[in-house]
Each structure stands twice: as structure tokens, then as C-alpha cells.
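Visitor: Sequence first, predicted model second:
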Amino acid sequence: MTCRRLFTGLRASKSISWKQTGSLQKTLASTFEISGTALHSGALSTVKLFPAKAGEGRFFVRERTRIPASIDFVTETTLCTTLCREGTRVRTVEHLLSALEAVGVDNCRIEIVGADEVPILDGSSRKWVEAIEQVGLSVAKDHDGNSTYKMAPYLLEPIHVTKSDSFLVAFPSPKVYITYGINFPQVPVISSQWLSLASMDKSFYAEQIASSRTFCIYEEVERLLVAGLIQGGSAENAIVCSASKGWLNPPLRFDDEPCRHKVLDLVGDLSLFAQAGSQGVPVAHIVAYKGGHSLHTAFVRCLLGLCEKSMEL
């Protein structure tokens, strides 16, 4: 996989300018918890979310180990995004992080009890968004009782990552725009889909992105099960499509639900760029084609300047 800035060989970190958003960092106004089945292990998992102080950012706690929701701790990207620190891991974090980033929970303590996964719920981030909206947000304060302005990363020049015919490219823009394309020629009912979003604010995400569910190809299910994956997968937490029979558990929530879910995953993975309660998604026009967690996280590493002209995955 190549990873570089377009038109230049300078480090990607010099392509970012951090600016105030004009709003103060937020956290949860109260605590809540949600339990459910873990997608890959099939075990029960409970997630407890707590308010956190300004500047702490979003972080997981499992077995007394604190794991920041940061690209520095991403260790695996096969069918989900996994964070790990000192041998303790948390899997399938992308849907929860997507909701927190999109709704504006900048600082949050996330405790995981039971399985080492965030529960898959219905395969979307809708229940997380609803729970956050129910408890509400409050201004985050630091240890001295002071509030902090939220910062956002503005892209100064184009950056991209590629892998075979997949790519993720971002161009400077005054606002966040996302264009995403997928292509499954072996599955006619999905085929090629493109989605362009001229807005990515809190209400748009809640109404148009959060309820889009993860999807899988029926003919690939047995292989994944043998590999020890999706042990908790079912028609209740994913939309399943057969190459020959089409959708096996309709109806879809959107005609282009698979493409919308890719945007949901992208927001969750880009949230790993957030630092000290800042915004993770860069202010840019982001264009992705045939992406996944591996491509998304490689792009975040480019943003952090962890690669020079190229990086092999």
C-alpha cells in the first residue's frame, strides 16, 4: 500500500493545521450502559460509558488497562478495528466511536465488561446515538474546572493512500465532505454504489448514516465462521446478501445502505485521529473507493505523519 501526499514528498503531518471550531469540548452529561452480543466471539459484552474531563479524549478501560481510542493502539483491521495495549485488546470499536465522533462526545471513558468486543447490537450505530441523545451532553471541564475549546484538523494539501484498485484521497476544503464508492460485481444486487454527502453534521448523521447496518455476502459466511470470525453474526445484526438470490433479510433501510454503512465505518476509523479531545475527522473533501478498516487506518497514519513517501502493509 502506498501512502503519500500528492504532489510532494514531505511528511503528512505538515499537511494539517489545527484550528478552533468555536465550540467547547463536550462530554456525556450522565452515565449509561448497553449490553449485547459480540459479533466475532458471540459472547455477551457490556459497555459502560462515563463522562470524562476536558483533554482526556475518548478511551477504553478493560481489565484495568486504559486504551486510548487512538491510531497508535490499532493492531488489527480484519473485518473490524481492534485496539490493544499491553496485551489487552478491545475489538469492533468502529460503530461506537463513529457515533461518539459524529454526535460530538469529545471526551469519554468507555469500560468493557465480558467479551473483549463492543457489542454489535443491530449492526449499526443507531442505538449508540439514541442513548447519547437520551443522556445528553455537557461542557467538559479539566481537573482545575476549566473548559477547553475544541480543535479541528484542516487539511492544507491533498493526501492519499492506495492499495491495488482501492484508494482514499482527501483534498483541502472549508467543510467536511465525504464521497464513498463500493463495487461488488459478483453480487448484482449491490454492484456499484456511490454516495456523496454535502453535509456531515450531527442531525444528518443521526438521520441518514447511523441506522445503516453492516452487511455480508452469504457465500462468504462459512469461510468466516471457519476462521473463527462472526460467531455472533445473525440476520438480526447484519443485512445478508446472496450473489444468486439477492437480499436474504430485507427490507433495507436505504437503497444504498451498504455504501452508507461504509461511511459510518469511515467516521469511526477517522475518529482515531482525535487527540486530547479534538475532532478526529479532518476538515477536507474525503473520497474513498472500495475501502475498509485497513485503508481507513492507513490514511489516519498518513495524517499523523507516521509514513514518508510510502508504507507497506
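Guide: Ah, there it is.

Visitor: contacts and neighbour counts: CA atoms only from here.
Guide: Will do.

Visitor: Can you verify my assumption that residue 101 contacts residue 269?
Guide: No - here residue 101 does not reach residue 269: they are 9.8 Å apart, not a contact under CA atoms under 8 Å.

Visitor: If you count surrounding residues, which of the two has more?
Guide: residue 269 (33 against 24; other CA atoms under 10 Å).

Visitor: Use this one as the comparison:
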Amino acid sequence: MRHHPRFFCTRALHSLFQSLSWKLVGKPQQTLASPASHSGVGLHSGDRVTARLLPVAAGEGRYFVVGGARIGAAIENVVDSALCTVLARHGRRVRTVEHLLSALEGLGVDNCRIEIDGGDEVPILDGSAKEWVEAIQQVGICVARDSSGGSMDKLAPFLRDPKYVWRDDSFIVAIPSSKIHIKYGINFPQAPSIGQQWFSSFIDGSTYSKEIAPSRTFCIYEEVEKMRKAGLVKGGSMENAMVCSTTAGWLNPPLRFDDEPCRHKVVDLVGDFSLLAQNGNQGFPVADIIAYKAGHTLHAEFVRLLSGMVR
């Protein structure tokens, strides 16, 4: 394995990310062994869309192609992150990217071209990252090669100093560590069937696939109509989200885990933190991370902090 001078310069990465140290992980960058795809409804648009995942060369990283425009899966392209993560560039956008990016990051697919047809949104599928994980595992993962046929060493961002962001009673704190550990908390007092939950785990490919990826997105039944009036969740249904009523509890059980809502927040966190990735390197920072009531907006704010976009 080797570094390509065009893409990899540790000093340059240090200058861009003063909060991070980029270190070799003893593995080459990876990509898909062959193409994969899924079609389905877009959660917010309601459109029937297809996402095709294609292998690309080492150093290309992960990026979307929508209407002929290339949109890198990078924090500088995030334009909105209220109820989903939205990327935009060259007048085009792609919505609800977090579950797919979570699966790619969680399984170590560092380089991937994602073509979106039929709309501007990644299909929601069953509301989790499970079907993306299965599609990736079915086609396999292999070493990514550059134009000369060589592999490239993979770098990972290690946190150098403690960092935090907060908004009201929501926060994310990260502490330097030699491994990735996530502790995530949620609190929905208006929905007693959810209530307050915490999920904590060290993260690797196996843990991600079995314990995190299958967790589905969820919503409060009494808030759905308000979201639809705002032009959102047009494609939402009992088949692609867990729905909880404030008075009647879960309307479409059973849950896959007792704390499935909290675990789904970790799916989102992995996908949103993957936007720190540069040139086919690992996106998720190696750190001990504690998040409470964070959500997409705070996830993005924290990644911007680590990337040096905000001080």
C-alpha cells in the first residue's frame, strides 16, 4: 500500500483539521466489489427513486450524482439538517442521505459513487440502514485501486483534544480515545412508550451491522399531520417508520430492540459524522462520544467544529 501524492498529505490534513490527528489504521481504502442498487419511496418527497452504488477508484471518496451534478458526501455541502441531512452543490440537492452513508461508513466502504434517479432523495426503504448493509454485503467489499493499480493506505481521524457543542439541553461531547465508543441518549416525555433511553457501545463493523443498522426511524403520531402540512414525510408510512402515539403507545409493533429509537439515533450519528471523510479516508472520528437529544442539526454543527469550519 502507498500514499498517492495528489490525495494524501498528512501535514495538509493536520492544517485543515487542527482538532484531529490523521493516523494510519493498517488497512487499505476499500470500495464495492460490484454495483448494488435499491429502489423505493423517498420519505419526504414521496417520489419513487433509485440509488445505484458503484465502485470507484481509491482516493475518490463517497459522492452522489444527481441530475448530472456531482455532490461530495462532505460537511461543506450540507445545506439543511432539520428532519434529515441534505447535501447540495451546483444547483442540485440530495436529501435523506444519512442511512445510506451510515451503512457505507459502518462497513468501511470508503469510495463509492451513488447515482440517484427519479428524484432528489435516497429511498427510505424500511427506515433503517439494514437493507443497505445487506446490499453491500451481498456484492462484497474489495481493496480500492488507483489509476496505476495500486492501493492507498487508509487514514482515520483521531481526536486530539476534548470538544463539545450544545443547544439548550442538547449536547455532543467527544473525548480522545484509542477506540470508537458512542453513548447516545434521547428523551421524549410526551411519549411514555419511548421516554428516556440510553444506548452505549464500542463500534466496529460487526457491532454496527447487528446492533445498530437494523434500528428504524420513528415519529410521534400526533406530530405527523403538522409535518405533512409543512411538505414533509409525504412518503412516510407504517412500513418505513415506527410510529408512537402519545396516548396509545406503539402503533406498529414489534420493536426490533427495546431501545430501538435510541439505537436509530446512532445510525443517524454514524451517517452524519461520516461527512468528515476526505479523499477516501475514514470519516467517523476515533473518540469517546457522548450525545444527548442531539439530532441532525447538532451532528452537523459538531462535524463543522471538527473540520475547522467553525471555531
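Guide: Arrived safely, thanks for sending. As the structure is a computational prediction, the values presented were derived from the model and not from experiment.

Visitor: TM-score for these two?
Guide: Here the TM-score for the pair of chains, by TM-score structural alignment, normalised by the length of structure 2, is 0.94; 297 aligned residues with a CA RMSD of 1.0 Å.

Visitor: can you pull out the helices in the stretch 151-300 of structure 2?
Guide: 205-207, 221-229, 260-273, 295-307 (DSSP state H, counting those that start in this stretch).

Visitor: Mind listing residues that contact stretch 15-26 of structure 1?
Guide: In this structure, residues lying in contact with stretch 15-26 of structure 1 by CA atoms under 8 Å, 6 or more residues apart in numbering are 54, 104-107, 137-140, 147-158, 277-278, 303.

Visitor: Run the chain-centre distance for it.
Guide: Offset of stretch 15-26 of structure 1 from its chain centre (CA atoms, centre = their mean, to the nearest Å): 19 Å.

Visitor: In structure 2, point out the residues matching it.
Guide: In the comparison with structure 2, stretch 15-26 of structure 1 aligns to the range 19-30 (TM-score structural alignment).

Visitor: what comes up buried for that stretch?
Guide: 19-22, 28-30 (16 or more other CA atoms under 10 Å).

Visitor: Next: stretch 201-208 of structure 1.
Guide: For stretch 201-208 of structure 1, the neighbour count (16+ other CA under 10 Å) marks 205-206, 208 as buried.

Visitor: so how far is that stretch off the chain centroid?
Guide: With CA atoms, centre = their mean, you get 15 Å for stretch 201-208 of structure 1.

Visitor: State the span of structure 2 onto which that stretch is aligned.
Guide: Aligning stretch 201-208 of structure 1 against structure 2 (TM-score structural alignment) gives residues 204-211.

Visitor: Could you do stretch 105-123 of structure 1 as well?
Guide: Using TM-score structural alignment, stretch 105-123 of structure 1 pairs with 109-127 in structure 2.

Visitor: and the gap between residue 215 of structure 1 and residue 77 of structure 1?
Guide: To residue 77 of structure 1, residue 215 of structure 1 is 16 Å away according to CA to CA, to the nearest Å.

Visitor: Could you do residue 88 of structure 1 as well?
Guide: Counting by CA to CA - residue 88 of structure 1 and residue 77 of structure 1 are separated by 16 Å.

Visitor: Residue 256 of structure 1 maps to what in structure 2?
Guide: In structure 2, residue 256 of structure 1 lands on residue 259 (TM-score structural alignment).

Visitor: quick one, what contacts the residue nearest to that match when sequence neighbours are not counted?
Guide: Excluding the flanking residues, the one nearest residue 259 of structure 2 by CA to CA, 6 or more residues apart in numbering is residue 197, at 6.5 Å. Counting by CA under 8 Å, 6+ apart, residue 197 of structure 2 touches 185-187, 259, 262.

Visitor: Can you tell me which of those residues is nearest residue 122 of structure 2?
Guide: Using CA to CA, residue 262 comes nearest to residue 122 of structure 2 of those, at 22.1 Å.

Visitor: burial measure for the closest one, as a count.
Guide: Neighbour number of residue 262 of structure 2 under other CA under 10 Å is 28.

Visitor: For the residue nearest to residue 259 of structure 2, give its distance to residue 178 of structure 2.
Guide: Going from residue 197 of structure 2 to residue 178 of structure 2 by CA to CA gives 26 Å.

Visitor: Find the nearest non-adjacent residue to the aligned partner of residue 78 of structure 2 in structure 1, please.
Guide: Taking TM-score structural alignment, residue 78 of structure 2 has residue 74 as its aligned residue in structure 1. Excluding its sequence neighbours, the residue lying closest to residue 74 of structure 1 (CA to CA, 6+ apart) is residue 83, at 4.5 Å.

Visitor: Now do the SS call for that neighbour.
Guide: Following DSSP: H, G, I helix; E, B strand; the rest coil, we place residue 83 of structure 1 in the strand state.

Visitor: Quick check: it touching residue 65?
Guide: No - using CA under 8 Å, residue 83 of structure 1 is not in contact with residue 65, being 11.6 Å away.
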